[in-house]
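> The sequence isn't on hand, but the structure is:
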């Protein structure tokens, strides 16, 4: 079964929600959208709560942070979104104002939240949490995509393990 994104891209999921494994090595990524409060997302949002409670990682950006606010997940932990008033505007249940951090992306243990403008930093923090690259490779990756400076690209390539 394929899913069509807001942008018209067709995606075929690797597994069903019921087949997802919740453990500290896995991450659930909730992309931005204005539909997260639709009832059709209840199951995946329940899974997000389960991931967090079991030490697994969750990343939420832009509109997905509204859904986490509605669930009370952001009430007592550092987080960010599209501005200090954004969550209160779209989430009548939001009670996390005291924990809001005005940054592009915020990591709080196993939760990474971001504003729509923080997608690059959010991606970096996800890659870091998943331990995909060694630290210098990640820094060169980030610097390259943040600046477009080809010197960082070549430094990035030099830090990658050789493929044999």
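Arrived safely, thanks for sending. On a predicted model such as this, the values are computed, not experimentally measured, just so you know.
> For the rest of this, base every contact and every neighbour count on C-alpha atoms.
Noted.
> what about the strands in this structure?
Under the criterion DSSP state E, the chain carries strands at the ranges 3-4, 10-11, 27-30, 57-61, 105-108, 111-114.
> okay, pairing it with this:
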């Protein structure tokens, strides 16, 4: 039986931030499968116009899943109901990966105050996460993996995917690095 990885989506989610990741995790040879979770059972529409029927709501989560992935987008000001799920993941040491404004949400709610992390920029976090106190732990990097939390900025979909694949040990590290180089550089140099 395949292990489930949950991707939290809400209206206005940044569909491209989950594209590489979900494709890699859902490969037939992978031991993982992606399931979506949302605040309720209503259809969710991405920034790009894709309509998704969530597999789960925050009230109907499976007892066991391997990681919670929080995708960025325009809806994070209205997603505070996900906080108990995040709390449960932290308590149970279930890894969390957050990109773009999902990282800002974690910053606003104090989850990044004591660990190395990144986000869209330090100035961005200061402006859009007024309760954020983790300034000293902010790193100017595309992604940062710290214990059970991975953070990334909104331009780091490939790097984010690479870190999640490594954390879940989907394939050997050398293959993950080769995958990243291939998609980062392409077939031909411009």
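Done, it's in. Remember, predicted model here, so these are calculated numbers, not experimental data.
> Any chance you could compute the TM-score here?
Both chains were compared after superposition, and using TM-score structural alignment, normalised by the length of the first structure their TM-score is 0.82; 147 aligned residues with a C-alpha RMSD of 1.6 Å.
> Let's have the strands of the first structure in a markdown table, adding mean neighbour count and distance to residue 49 of the first structure.
As requested, these are exported to a markdown table (neighbours: other C-alpha atoms under 10 Å; distance: least, C-alpha to C-alpha, whole Å):
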| stretch | mean neighbour count | distance to residue 49 of the first structure |
| --- | --- | --- |
| strand 3-4 | 10 | 23 |
| strand 10-11 | 12 | 24 |
| strand 27-30 | 19 | 10 |
| strand 57-61 | 24 | 9 |
| strand 105-108 | 19 | 14 |
| strand 111-114 | 27 | 10 |
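> Same list (the ones you listed) but as JSON lines, adding distance to residue 128 of the first structure.
Converted to JSON lines, the strands of the first structure look like this (distance: least, C-alpha to C-alpha, whole Å):
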{"stretch": "strand 3-4", "distance to residue 128 of the first structure": "28"}
{"stretch": "strand 10-11", "distance to residue 128 of the first structure": "25"}
{"stretch": "strand 27-30", "distance to residue 128 of the first structure": "12"}
{"stretch": "strand 57-61", "distance to residue 128 of the first structure": "12"}
{"stretch": "strand 105-108", "distance to residue 128 of the first structure": "11"}
{"stretch": "strand 111-114", "distance to residue 128 of the first structure": "11"}
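> quick one, helices of the second structure?
If DSSP state H is used as the criterion, the helices of the second structure fall at 16-25, 83-92, 101-108, 122-128, 157-168, 173-185.
> contacts for the longest one?
Pointing back at helix 173-185 of the second structure there. For helix 173-185 of the second structure, the external contacting residues (C-alpha atoms under 8 Å, 6 or more residues apart in numbering) are 158, 159, 162, 165, 166.
> for the second one, same thing?
Taking C-alpha under 8 Å, 6+ apart as the criterion, the residues outside helix 83-92 of the second structure that touch it are 58, 68, 95, 96, 148.
> from the contacts of helix 173-185 of the second structure, which two are the most distant?
158 and 166 (12.4 Å; C-alpha to C-alpha).
> That'll do, ta.
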